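Undergrad: Give the three-dimensional model of this entry:
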Amino acid sequence: MCFNLADLFRINSSIQDITINAKHLFLNKYFWDAIHTSLHNPRRLYLARSSSEGSSEPVFWEVWRRFEEIEYTRRFDSCAEVYDAAVDGSVRLKSFKCDEKRYLSARTQGLWRWLRKCPNLTTLHWPYIRSDLEKFGMREFNKPVWPHLEDLSLEEMGRCDDEAARVFFGRLGPLTHLRMTRGFLGPHFFDLLRERHFDSLRTLCVENMSSITGEMVLGVLQHCAPLEVFETRRMSFLDLRANPGPWACLGLRRLRVALETDPADPEVDRMFFEQLSKLTNLKEFDTSRSPHDAWEGPQYPLLQLRLDRGLAQLSNLTRLWTVKIESTGQGLSSEDVEWMLEHWPLLTRLSGKLSSDTDIEERITDLPVEVLDIIGDYLDTGVNSFKPLILTSSKLYHHFSQRLWRHVTVHSHTPPDFFGILKDRTHFVHSIRFKGRVQTEYYLIHYPGLLVFEHDNTVRTIAKAKEVCRNSVNFFRLNPTIQDVIITPRDLSLNEGFWNAIFASLQNPRRLKLGKEDAVMKPVMEGGSGRAFWRVCGRFEQLHWGGLVPIGHVHEDVEPPVWPYLEDLRLGDVRGTDETMARVVFTHLPPSLKHLRVDSAIFGPESFGILRERVFDNLRTLSVRECTSFRSPMILEALQKCPRLEELDAYSITTTDLRGHPGTWACHGLTLLRVTFRSGRGEDEEFDDHDNNDGDDDHLLFKHISTLTHLEELDMTRYPEAYARNWFSPSRQTGPQLRLDSGLGQLLTLTRLKKAKFSGIVQNMRVVDVDWMLQSWPKLEELCGEFSQVASTEKELSALTSSRSPAPVALCAKPLPAASGTNSSSLHEEDYTIPFPALTSLSFGFLSWPTAFHGTVPPPDRNDYFASIIRLCPRIQNLTLTNAVHCPSVQLWETIFSTLENPRRLAVTRMDPTDNPSMQAFWKACSRFEELELIGFDILTTNELPATPFPRLKRLTHQLTPYFRHSIGQEGQLTWIMRCPNLTALEWRTSIARFPSRRLVEAIRQNTWPNLESFQLIGTKFKDDKSALILQHLPPLHVLRFPNRYLSELSFGRLQERHFASLSILDLNGCTLFTSEMVLSVLSGCPLLEDLSAPFLTASDLRQSEPARRAWVCLGLTRLKVYITRDREHPDADKLVFEQLSKLVKLEELDIGDDSLYDLNDDLVRDLGSRGALQLRLDSGLDCLAGMKSLYAVEFRGTVQTMRVQEIEWMLENWPELREVSGKLSKNSQTHAILKGIFEKRDICTFDR
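TA: Now for the predicted structure:
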């Protein structure tokens, strides 16, 4: 093995990190010599369990000197002279970690001396220090050592006395992290620690040090200000009484200390709670009693977390995640736990016995849980130590696990044991967020109701970026219900496979958001990845790209993106030219585009011309403030030709252009106008009461603004330094004057105006002008700017606005609710009285409400809020209710039913069953919609199903999971689905247990859904005869996903007769009886087919098939997933397969891997495996596929390929769009590595598995 590893190092000289974790592996001198002579820049060495036969050789130490980080957890069996061979130290070594706890004391002399010759150490984890101090004496520590050391961890200091420890630490620089497991620390050491290290310590863990007194613990809390993690034994109330000074470590995130109190003196508890209340950043609080305390000194009762003892003082610890009270003898009541859940919204772990009273413990399990979100995260203790956030109380665990885990975040450092916890709660998860390069297992989980996928944080190497993309591809395929994709990582080049997985897998994508970090870089835009990105954008309704948009790297021959569903487009810093931007971004913008926000200096005439022709008629929002090339005439033209414009945010309009474009403004529904008006007044001219030079300009401007009768915010603020446009920096004198003699009186029509801003424009208003505003604009809430250059006048006018009755006008900006389609519980009552007459989409998030509104008044029922805003927005078409726990009231459903004029789509997720009147009102509201999506909740038998049909409903996504004993089950679900006769698309995700197969077959036989075009029934099984009846009586389908393992010849005959002529998407993966001959019939009988997934296809069946079955008619096929076998007895059959595949010239993804074989029986899998997979070789006929110019992904995972260099070069030459190759290129590892390197040099992602 060592010789093989040595050869590996010699071939791969770029290796930096080496990890050896193998028992009974003897690392001899050849191993170390290969590292020493071959590797260019080794960085990290990790050794575990292996032995070191050559550690006495000089080359062993030469190798160690070349690494920056060394960590070993093994035992050196050599004698002490092994370490004495280390003569010279290492200037490269920065981190040394040793986990050898046994026998090290007898061998540390040479190793210790070697470490002392490593002056740049910043991290040292050392297991045992007793022998060093005793053997070497204090002279060894009389000079400074390791001046850069920041992180020191000592497992044991043995019986070193207090003075010896003080001398040792006195020679170290200020530490940031200090952990000491066992040893003796006395007052001399503590004094040194306070003098030398308290100003820098962020982590101090001394929980097993019996010599640490309560006085020392209190000294740490009062004087160590930077501390974030503190773990110790205990602190007594006697110490707190003696020294009640304030605690200084206000940034503390984790505190572990047993607080001993006096039950007879409630004042002691109050003092403890008062100090703890100042730790507002606290995330983990552990006041458990250590087992070692049982035999060490007298014991006092521990702090009780009860309201009657002062717990209410901790209401500001809103970041608290974990509370541990093990072995503390708590006597909590249900009111105490309710208070914790209400005031600590992030609480996810409550560990320990809550009460000694069994009855109280039982009652606590029945508490109503109002905690809505749980972050499936691991608590970072600040020293790379992470603990799982789970509930460990035996009573609360089951209760909480049924209610939480809706929003999950997984870190790159999340340990594997969290995987099982998360996997058991997948049906509760609605959104998931991956931070960094998380472990592969988390990408392989199926979440039935997942709606949002978010990935962020830094991925810095190409290998890690490719792994993230590969894992994300699998994740999208497992979770097709995802609607929102949010990507905000830095340095992550998202490859073609990533975008194509979104395009091919997600069923109803809605929003794509790319953060300000550059998620897509130059390589993405230059080739197939860019094409794939633009292609996937066409499926989204919203595209937000906040980072760098390098469209300048898009080739001229690349077809521009087509996005027929796009309604909201937001682009950040677009790089390139105006012509490129017009060609790439705006050429195929749909007329339905409603919102456009662009922050790019290249937005110019070319882009504006296309924008004017395509989207001006329907545009609602136009934000181009940072587009320096979007000049004044363009802004005026938008005002004149966008009749439906509601918000305009641009840079400036000049009065010269205003006079040159005298047309009327058509956007009479404008509610927000944010633009600077530059008058013709010279920069050096001052305005006074007799200055009428520009009065006509102001009159003209106010005349146009007066037509905007729906205007709510008028912002004329000057931004002379913002956005770095110094060449547009006009003086403070230029701009319209808000005076009656300048035409201000014409704005009498702006009765809805709430905000008027004129910062940066020095005004010369008078009392009569401000008084006119206050009287003429009754809804005015804010005036922002300087009224006058005269100080006395400014003060007088400010006082006038402040004294206005009944509500004063604000003179500075204040936060107000955003006029968007998303509603959360943080808004105030008055926010729900704002009408949005053009609002078409609204999403409600049922979040927790504060216990008091405006301090003292309890809030009204939230259903009243939502009903109020729906009444004000009757044009809403798309309505989403998220986390609707518990079911909204009858009033809200009746408001939805009676108010909305033309509702189209309703999505309801996670709604618990409730009383029958509410459910009846819910069904009544559903009858108004054309599209319905019900995910993740249950319906009880006590809730009567609607008796009337739903004639308007056309598309139904149905995924209700029975949770409760009295659930209506799948029988009741089918009863309701049968009352939707006009469905065109039905997706029903269900389960095998108690599925009403007979009733479903009978319903289809009776033509219950005559207009059905898409049928997806997932999660159940039918016998072949029942499947045949279903396929026979369904109308001709366009989309069929029917993974039924019993689907066989009878069903296939009905499929062929009834649906072959109309199918465009056919997914039969999981149909274990679907034969190769049937696949051939599909390929030769479905002319409109675009996407086919089937189990397998054999070359022998193709060879023996009739000529008619070789005439494949699905020439528009873009994706083919099927395992193809060889015919070893007739090698020409392989070429016949390639000849048939060559007809599919539009193919973009070819997957011949063995994934589809997993559901087949073992005998069949062995038979197919013995035949061997189709070989992608030129001598087998690969050159027949030269016409597949659109092919971007080839997958052959699980197959044994024997490719050569000539095959790889042929693919690169003939498949220009190829960007992803998945599978083992050759069974020979060295050949595979060489071929993989050829692909990677051309920026093509290769995945071995």
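Undergrad: okay, CA-based contacts and neighbour counts for the rest of this
TA: Fine.
Undergrad: biggest helix in this structure, by residue count?
TA: Secondary structure of the chain per DSSP state H: the longest helix is helix 462-478.
Undergrad: If you count neighbours, what's buried in it?
TA: Residues of helix 462-478 classed as buried: 465-478 (neighbour count, 16 or more other CA atoms under 10 Å).
Undergrad: of all those residues, which comes closest to residue 905?
TA: residue 476 (23.7 Å; CA to CA).
Undergrad: helices or strands next to the strand or helix carrying residue 768 in the packing?
TA: Assigned by DSSP states H and E, residue 768 falls within helix 767-776. Where contact means 3 or more CA pairs under 8 Å, 6 or more residues apart in numbering; DSSP states H and E, helix 767-776 is packed against helix 791-802.
Undergrad: List the buried residues of the helix it packs on.
TA: 793, 794, 797, 798, 800, 801.
Undergrad: Mind putting the residues you listed into JSON lines with distance to residue 1179?
TA: As requested, the buried residues of helix 791-802 are exported to JSON lines (distance: CA to CA, whole Å):
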{"residue": "793", "distance to residue 1179": "92"}
{"residue": "794", "distance to residue 1179": "89"}
{"residue": "797", "distance to residue 1179": "90"}
{"residue": "798", "distance to residue 1179": "88"}
{"residue": "800", "distance to residue 1179": "91"}
{"residue": "801", "distance to residue 1179": "87"}
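Undergrad: Let me know the secondary structure of residue 836.
TA: Secondary structure, DSSP: H, G, I helix; E, B strand; the rest coil: residue 836 is coil.
Undergrad: Please give the structure of this sequence too, so both can be compared:
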Amino acid sequence: MPRLNPLDLPHIRETIGRKLNGRHLLNALQVNSEWCQSLLPSVWSSINVHPPQDGDAYDQQPPPYNDIETLIRHQHLVKSIYQTDGFLMDHQHCLTFPNLERIRVYLDRLESFPTTLLLRHARLTHLDFQGRADRPGSFSWAPLMHLTHLKSMRLVHVVVDISEANHFWTIVSKLDQLELQSNHLFGTDPIIPIMLHHLVFPNMKTIVMLDSDSLPLETRLLWMSHCPNLIAFEWKPYPETRSAKRSVLRQLVRLLETRTWRVLQDLILEGLPATDEQIAAILQNIPRLRKLRLADVVFGAASFQALRSHFHCLEDLSISSDAEHCYEFETGPLLIDILASCPKLNSFMTGSLRGHDILMGPNRWACEQSLEYLGADIDILPGSMVEQQQHDIFERLSHLTRLKFLDISDGYGMNLGTLNLTLDKGLRYLASWTRLESIFFCGTLQSMTEAEIDWILQHWKSLKVFIGEPNRDCEYSRQLEEKLQRHGIIVDSDDIAGACSVL
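TA: Below is the predicted model of the structure:
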């Protein structure tokens, strides 16, 4: 009896297809007709119905946006749509996607989008509406109340008039997740706080509020206080006044002290001028912290001590103190203590790590089997032992065998000393980084040669992104980058966003 090849099984090929994108998926389609048929669900799962523009990234693979017959034949496979023109409106009467779950709309005039079109797609779970910054758009919210499976929503440059307030809050009360960015919500109408006092949002698990919204800070905090099951929230209240932010910070601390959010695990704050004592109070009143990202705050000794109680469960940590306090704390041994003490830490981003602190700290880190993302400018202080320091630091970093992302860019421009990615300085220790996908070293002074590039291509087989100047000689650096490009590695930061899927 002939042996069965697992790759001949359609469900195996379908599983493979879900893991591929861009040119890798295109290559798999060309194996044979059986592979092509098995991978069709992956090809049509997410589509971009917009005219191709110059410079569209190769990793986007929309089916022909103007081939209506082809789209109709495969509309049962479509689960996610991104559109930036009137294609859906032009063909709305002949298009129905029975399995559509997500739709993202970016239009010059949002008010022209027929929300009644959504009613034919009862399985929708996520809506993403984005207008133009210079001309925010509005639309009728009443039809959206009939989308019973809707769980998440993202609004950017959207106007919600006070006349739509009841419809809007009714929809929001059913959601698990909401992201608001630069919207115009009701203005300062005094009826909104009164309305919120009588509402509760028991399903809301995640709130993201970015940039400026017309909704006052106090009203936004009032709304969040009526979300008792909140697990995660991200808040970047730009460009509110400093005094308003301080007032809201005090209210936020009081709400945490009264256990308003008993299951809160993820907290991202940026642009709120929190003191060391306020950050400590926030951390002391979160029962179990999984993710913490802070920017423009004072994170000092009190905050660090409060963070200690979360070391056993902390998975994602990013600390960027304000300019006045950043160097004092972020180059200290406390950050090394975090790496040495957090066994579940998956991502760690900070401004700077001092090579001396790495070497003077524990020989092994608790996060060695969990850390996948590391971002820190690693400073090497000048002296007679610089080369040995680099070898020892590389040897210490080599234990991070699960690392996928590394950013050692010089964020502060201090240039105290660069971790040099060359073989003679110890790069060969990092042969254990077989999972590394992205490396950034912008602003650092490198002296790589073709030998280093050959070594990287040989040992970092998973590498997709390589951003930074590999050599101080601009022409030679360009030649090294071209060699990496010939192996399909992105070397231009402008290409990164485009190479990612839009959905």
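Undergrad: Tell me the counterpart residues of the longest helix of structure 1 in structure 2, please.
TA: Helix 462-478 of structure 1 corresponds to no residue of structure 2 when matched by TM-score structural alignment.
Undergrad: now the angle from the next helix or strand after that helix to helix 462-478?
TA: Counting by DSSP H and E, the next helix or strand C-terminal to helix 462-478 of structure 1 is strand 484-488. Interaxial angle, strand 484-488 of structure 1 versus helix 462-478 (axes from the mean of the first three to the mean of the last three CA atoms, to 10 degrees): 170 degrees.
Undergrad: Show residues contacting the very next helix or strand once past strand 484-488 of structure 1.
TA: Sequence-wise, the next helix or strand downstream of strand 484-488 of structure 1 (DSSP H and E) is helix 496-505. Here helix 496-505 of structure 1 makes contact (CA atoms under 8 Å, 6 or more residues apart in numbering) with 469-470, 472-474, 476-477, 479-480, 524, 528-533, 535-536, 539, 1192-1193, 1219-1220.
Undergrad: how about residue 1012 of structure 1, what's its partner in structure 2?
TA: Taking TM-score structural alignment as the criterion, the aligned counterpart of residue 1012 of structure 1 in structure 2 is residue 264.
Undergrad: my guess is that match meets residue 283, correct?
TA: No - between residue 264 of structure 2 and residue 283 no contact is recorded; they are 10.8 Å apart, counting by CA atoms under 8 Å.
Undergrad: State the distance from the closest residue to residue 1181 of structure 1 other than its chain neighbours to residue 770 of structure 1.
TA: Closest residue to residue 1181 of structure 1 apart from its sequence neighbours, by CA to CA, 6 or more residues apart in numbering: residue 1135 at 4.5 Å. Distance, residue 1135 of structure 1 to residue 770 of structure 1, using CA to CA, to the nearest Å: 87 Å.
Undergrad: Same check on residue 410 of structure 1?
TA: Distance of residue 410 of structure 1 to residue 770 of structure 1, given as CA to CA: 55 Å.
Undergrad: higher neighbour count, those two?
TA: residue 410 (24 against 20; other CA atoms under 10 Å).
Undergrad: need the strands for the stretch 151-300 of structure 2, in chain order.
TA: 152-156, 159-160, 177-181, 184-185, 206-210, 232-236, 266-270, 291-297 (DSSP state E, counting those that start in this stretch).
Undergrad: tell me what the fourth one is packed against?
TA: If I follow you right, that is strand 184-185 of structure 2. Identification of packing neighbours for strand 184-185 of structure 2 by 3+ CA pairs under 8 Å, 6+ apart yields strand 159-160.
Undergrad: residues in contact with the strand it packs on?
TA: Here strand 159-160 of structure 2 makes contact (CA under 8 Å, 6+ apart) with 136, 137, 138, 139, 168, 183, 184, 185, 186.
Undergrad: Structure 1: matching residues for stretch 342-355 of structure 2?
TA: The aligned range for stretch 342-355 of structure 2 in structure 1 is 1086-1099, by TM-score structural alignment.
Undergrad: Contacts for stretch 429-441 of structure 2, please.
TA: Contacts for stretch 429-441 of structure 2 (CA under 8 Å, 6+ apart): 394-395, 397-410, 459-469.
Undergrad: Would you check which pair of the contacts of strand 159-160 of structure 2 lies furthest apart?
TA: Of all pairs drawn from the contacts of strand 159-160 of structure 2, the one with the longest distance (CA to CA) is 136 and 168, at 16.7 Å.
Undergrad: Find the nearest non-adjacent residue to the match of residue 1012 of structure 1, please.
TA: Once flanking residues are discounted, residue 264 of structure 2 sits nearest to residue 231: 4.1 Å by CA to CA, 6+ apart.
Undergrad: Show me what that neighbour aligns to in structure 1.
TA: Alignment note (TM-score structural alignment): residue 231 of structure 2 maps to residue 984 of structure 1.
Undergrad: Show the contacting residues for its match.
TA: Taking CA under 8 Å, 6+ apart, we find residue 984 of structure 1 in contact with 954, 955, 1009, 1011, 1012, 1013, 1014.
Undergrad: what does residue 245 of structure 2 give?
TA: 217, 237, 272, 273.
Undergrad: start to end distance for stretch 1084-1092 of structure 1?
TA: Length of stretch 1084-1092 of structure 1, first residue to last, CA to CA: 12 Å.
Undergrad: cool, stretch 81-88 of structure 2 as well?
TA: In stretch 81-88 of structure 2, first residue to last residue: 10 Å (CA to CA).
Undergrad: Just the buried residues of it, please?
TA: Within stretch 81-88 of structure 2, the residues that count as buried by 16+ other CA under 10 Å are 81, 82, 83, 84, 85, 86, 88.
Undergrad: Show me the residues you listed that map onto helices.
TA: residue 88.
Undergrad: With distance to residue 300 of structure 2 added, can I get the buried residues of stretch 81-88 of structure 2 in a markdown table?
TA: Converted to a markdown table, the buried residues of stretch 81-88 of structure 2 look like this (distance: CA to CA, whole Å):
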| residue | distance to residue 300 of structure 2 |
| --- | --- |
| 81 | 45 |
| 82 | 44 |
| 83 | 46 |
| 84 | 46 |
| 85 | 49 |
| 86 | 52 |
| 88 | 53 |
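Undergrad: Out of the buried residues of stretch 81-88 of structure 2, which sit inside strands?
TA: If you go by DSSP state E, the buried residues of stretch 81-88 of structure 2 have 81, 82, 83 in strands.
Undergrad: I'd say the first one and residue 97 touch.
TA: Yep, that's residue 81 of structure 2 we're talking about. No - look at residue 81 of structure 2 against residue 97 with CA under 8 Å: they stay out of range, at 9.8 Å.
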